[in-house]
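>>> pasting the sequence and the predicted model now:
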Amino acid sequence: MSSDTSTPMRLDKWLWAARFYKTRRQASEAISGGHVKLNGQRSKPGARLQTGDQVYIRKQMLTFDIIVRELSPRRGPASEAQKLYEETAESVIRRESQQAARQEQARLNPRPKRKPDKQERRKIIRFVNKHTREPS
């Protein structure tokens, strides 16, 4: 992957190239919404990113704390995109514990094997309506 480490590039473009977001628009919205911090500070999508900068990303339920290793103006395959950054050890441990907690929660709250059929849905609706009405 060709990278020019001497010239800084836009934060939103790098997040897109590193495959944290599918589009630059999504990356820009995440940055503007405060989900991405550059060197511990809120920034704008056009903020200049350089190698060695630290980026904090909160995406859905996961958090990433990464250090920029390379800059790339183009979006390549995932294997090449992973070379653009290095995730800190604390971030990896935190993310794995979050995933384990989510899996444990899913195990404790199993999904039903199937959806209720029409007759069962009507019974559920009647039951809910009977118990949500205010007493007169």
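Done, it's in. Residues are numbered from 1 along each chain as shown.

>>> going forward, measure contacts between C-alpha atoms and count neighbours the same way
Noted.

>>> for the residue minimising distance to the centre of the chain, which non-adjacent residue is closest in space?
Residue closest to the average C-alpha location in the chain (CA atoms, centre = their mean): Lys59, at 1.9 Å. Excluding its sequence neighbours, the residue lying closest to Lys59 (CA to CA, 6 or more residues apart in numbering) is His35, at 7.1 Å.

>>> included below, for side-by-side comparison, is a second structure:
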Amino acid sequence: MESVRVDCWLWAVRLMKTRPDAAAACRGGHVRVNDRPAKASTVLVPGDEVRIRTGGTTRVIEVTNTIRKRVGAAVAATCLIDRTPKPPPETLIPVARRDRGTGRPTKRERRVLDRFQQQ
């Protein structure tokens, strides 16, 4: 197993859509390797722990295999172990439900829903 840059690895195992996105996440301080802020050029080896903050959640990933090239999703899943803790059930956002056949929400109802979702 060889070492590989963190931005290349994040892209190769499909945690980031593009390599520039992975580099930008590193520059923005959203990526940590072994509890230290990571630059895009930080070297990863198997056994390292990577924390990535995306979309308001923090994912905890353990590196099991280092790869440089982007591979299929099935192969990429073998290169990492996802150790992200499950969110507590009370933090899940309830989904607004409408009765069947009531039609589209009115403008007033949409404003109320938007206010509710922003809280």
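Thanks, I have the structure now. Given the structure is predicted, the values throughout are model-derived calculations rather than measurements.

>>> TM between them?
After superposition, the two chains reach a TM-score of 0.76 (TM-score structural alignment, normalised by the length of structure 2), with 105 aligned residues with a CA RMSD of 2.2 Å.

>>> which position in structure 2 aligns with the residue nearest to the centre of structure 1?
Using TM-score structural alignment as the criterion, the counterpart of Lys59 of structure 1 in structure 2 is Thr54.

>>> do the same with Trp14 of structure 1
Matched by TM-score structural alignment, Trp14 of structure 1 corresponds to Trp9 in structure 2.

>>> contacting residues around the aligned partner of Leu44 of structure 2 in structure 1?
Per TM-score structural alignment, the equivalent position to Leu44 of structure 2 in structure 1 is Leu49. Applying CA atoms under 8 Å, 6 or more residues apart in numbering to Leu49 of structure 1 gives the contacts Pro8, Met9, Arg10, Leu11, Trp14.

>>> the second one: what's it in contact with?
It refers to Met9 of structure 1. So Met9 of structure 1 contacts Ala47, Arg48, Leu49, Gln50, Leu71, Pro73 (CA under 8 Å, 6+ apart).

>>> before we move on, what about the fourth one?
Under the criterion of CA under 8 Å, 6+ apart, the contact partners of Leu11 of structure 1 comprise Lys44, Pro45, Gly46, Ala47, Arg48, Leu49.

>>> which element is Arg58 of structure 1 on?
strand 54-59 (DSSP states H and E).
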